[in-house]
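S.K.: give me the fold of what follows.
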Amino acid sequence: MEIIREAELMRLRTEIPFPHYIFNVAPTANFSSPESAHAHICSVIEDTRTRGTTLFWSVGPTTSPMDLGYYLEAHGFEQVMRCTGMTIDISLLREEAPVPSGFTVERVTNNSRLNQFVDVLAENSQMPRATAEAMHKIEASLGLDQNSPRQRYLGLWHGEPVATTTLFFGAGVAGIYHVATVPQARGYGIASAMSLSALQDARWRGYRHATLIATPQGQSVYRRLGFQPRAEYNVYMWTAGTFNHG
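M.R.: Purely as a prediction, here's the structure:
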């Protein structure tokens, strides 16, 4: 996994071809001119084509130019998702969310739990085994230190791993990512319970504010916890061909 930082662009790059934004994504871009936007987009596309991967690109209020989405579509990107940036003052967290009987949340502290964490993410996104194995190598390389700015949480229902979430700490804010629930455990309030547990840990660590990017189907979960919508984001995807799930 590489984080590539340039003057006008930052992106995350891996060798994993599976089309998911956690593997290859450009979350930040601020181009100084149309010519710069064109040159950077062409360069990134060529790199993605050479590696045989897929690229996701997030466009929102902190990216420029304002019509960056138009530039991406002109270069063959397709809009695949519309999300909402949400924030919360953790002191106003609504903690009355019901927790299913037999459900517990653990911070991931060992390789056994890390394997289960990755397996849940893989099942949630229908990743093939090879992708899950590659993802585990990446996650293992990031370590399990309790003081790391990246903390993972695993939800267990009657002892079985069924849900995940991740906290990233930076710039005085806790960011919530990787909220996932396996299909057979959906509809029981588990995503809400996972987010609540992570936010309580963030508060214990001294953080007062948290952020996340919500899909349309996830917004109601976060509103019930006290999150407020702040900005809209469009996610675009470029791929050279169809990914083989076999």
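
S.K.: okay, CA-based contacts and neighbour counts for the rest of this
M.R.: Noted.

S.K.: top helix in this structure by residue count?
M.R.: Ranked by residue count, the top helix of the chain under DSSP state H comes out as helix 34-51.

S.K.: ok, residues contacting that one?
M.R.: Contact with helix 34-51 is made by Glu15, Phe31, Thr54, Leu55, Tyr71, Leu72, His75, Trp238, Thr239, Ala240, as judged by C-alpha atoms under 8 Å, 6 or more residues apart in numbering.

S.K.: give me that answer again for 7 Å
M.R.: Glu15, Phe31, Thr54, Leu55, Ala240 (C-alpha atoms under 7 Å, 6 or more residues apart in numbering).

S.K.: stretch 80-97 now?
M.R.: Under C-alpha under 7 Å, 6+ apart, the answer for stretch 80-97 is 192-193, 196, 203, 208-216, 225-237.

S.K.: so which of the residues you listed sit within helices?
M.R.: Among those, DSSP H puts Ser192, Ala193, Leu196, Arg203, Leu225 in helices.

S.K.: I'd like the structure of this one too, to check against the first:
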Amino acid sequence: MQPFLEPDSPRVRSAMEANQVEHMTYLARSLPGAIVKDTPGLLLVDSGLPCNTFNVVCRARLERHEADARIAAAVSHFRDKAFPFAWWVGPDAAPEDLDARLSAHGLVNAEQELGMSMDLSRLPGLALPSGLCIRRAEDEHTLTDFARVVAANWEPADPHVLDFYARTAHVALAPDSPIRFFVGYLDGEAVAASECHRAWGVAGLYSVATVRHARRRGIGAALTLAPLLDAREAGYRTATLQASAQGQGVYSRLGFVPQGTFREYQ
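M.R.: Okay, here's the model as predicted:
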């Protein structure tokens, strides 16, 4: 286990990206039929599912003389299978003109997110909205509820999300799993989800989601706080996340500070 990182450590930014990379690969490594190509300078994850949530290229640290050939090979891997995928460019990606090279290979910058970190000692207390209870997923039924909420981010709901978590449940729920899944139930209905991946000395927050009809009630805020408070209780001092433009203000008010940008190319 990596030592807990202090919020002011100069290693927080690199740990933030390493945590994200670990989050993208941990369950995929156990998925039958998945391919994880972990090579110097580049990591490719092919889940075997036609879903760019789980098909990713990341952790690019490419030498300039080889960059175009390796980009072409990674892009061809998915295009030859007609599989969607996402290429994530983190704050320490190389070469420095990687974005331009990805564009030249036909990829489009679909989203930009702000990497952020937080001192967990600054967390406020958790106040649950009326009718809401939060459970940590410790069995397949609750993990399925988590997956259903996440899948509902798409319209129609993405069935590949349900498939992925069903097929990796034995690893996701194992006692030594670094991932904690949380589900919010409003009057007994699963309406919100979040997860925390504990790796590289930081607690990475992911998959914060609330179904449409339960939004604007403080439920998303509760599902943000619950995994962070859980991580703090376990000794973690620093949390990290990648925030969309819509979420940056919310996380800033909570105490998160910028640590660099992440770009998603498709």
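
S.K.: which parts of the second structure are strands?
M.R.: Taking DSSP state E to define them, one finds strands in the second structure at 35-39, 42-46, 56-58, 86-89, 109-119, 132-136, 179-186, 189-199, 202-210, 238-243, 257-265.

S.K.: could you dump these to JSON lines with mean neighbour count and distance to Ala152 of the second structure?
M.R.: Below are the strands of the second structure laid out as JSON lines (neighbours: other C-alpha atoms under 10 Å; distance: least, C-alpha to C-alpha, whole Å):
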{"stretch": "strand 35-39", "mean neighbour count": "15", "distance to Ala152 of the second structure": "26"}
{"stretch": "strand 42-46", "mean neighbour count": "22", "distance to Ala152 of the second structure": "22"}
{"stretch": "strand 56-58", "mean neighbour count": "24", "distance to Ala152 of the second structure": "21"}
{"stretch": "strand 86-89", "mean neighbour count": "24", "distance to Ala152 of the second structure": "19"}
{"stretch": "strand 109-119", "mean neighbour count": "20", "distance to Ala152 of the second structure": "19"}
{"stretch": "strand 132-136", "mean neighbour count": "18", "distance to Ala152 of the second structure": "18"}
{"stretch": "strand 179-186", "mean neighbour count": "23", "distance to Ala152 of the second structure": "14"}
{"stretch": "strand 189-199", "mean neighbour count": "24", "distance to Ala152 of the second structure": "10"}
{"stretch": "strand 202-210", "mean neighbour count": "25", "distance to Ala152 of the second structure": "9"}
{"stretch": "strand 238-243", "mean neighbour count": "26", "distance to Ala152 of the second structure": "19"}
{"stretch": "strand 257-265", "mean neighbour count": "19", "distance to Ala152 of the second structure": "21"}
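
S.K.: need the counterpart of Ala39 of the first structure in the second structure.
M.R.: Aligned by TM-score structural alignment, Ala39 of the first structure pairs with Ala69 of the second structure.

S.K.: burial of that match, as a residue count?
M.R.: 11 (other C-alpha atoms under 10 Å).

S.K.: same question for Trp238 of the first structure.
M.R.: Neighbour tally, Trp238 of the first structure, other C-alpha under 10 Å: 22.

S.K.: so which of the strands of the second structure is nearest Val161 of the second structure?
M.R.: Among the strands of the second structure, the nearest to Val161 of the second structure by C-alpha to C-alpha is strand 202-210 (11.7 Å).

S.K.: relative to the first structure, which residues correspond to the closest one?
M.R.: Going by TM-score structural alignment: strand 202-210 of the second structure matches residues 173-181.

S.K.: compared with the second structure, how much does that stretch deviate?
M.R.: After superposition onto the second structure, stretch 173-181 of the first structure sits on average 0.7 Å from its aligned residues (mean C-alpha distance after the TM-score superposition for the first structure).

S.K.: coming back round to it: which of the contacts of helix 34-51 of the first structure count as buried?
M.R.: For these, a burial check counting by 16 or more other C-alpha atoms under 10 Å picks out Phe31, Thr54, Leu55.

S.K.: in helices, which of these fall?
M.R.: Checking those against helices, none of them qualifies (DSSP H).

S.K.: spatially nearest residue to the residue nearest the centre of the second structure (excluding sequence neighbours)?
M.R.: Centroid check for the second structure by C-alpha atoms, centre = their mean gives Tyr206 as the closest residue, at 4.3 Å. Computed as C-alpha to C-alpha, 6 or more residues apart in numbering, the closest residue to Tyr206 of the second structure that is not its neighbour in sequence is Glu195, at 5.2 Å.

S.K.: and Thr261 of the second structure, by the same measure?
M.R.: Nearest one to Thr261 of the second structure, counting by C-alpha to C-alpha, 6+ apart, is Leu114 at 4.6 Å.
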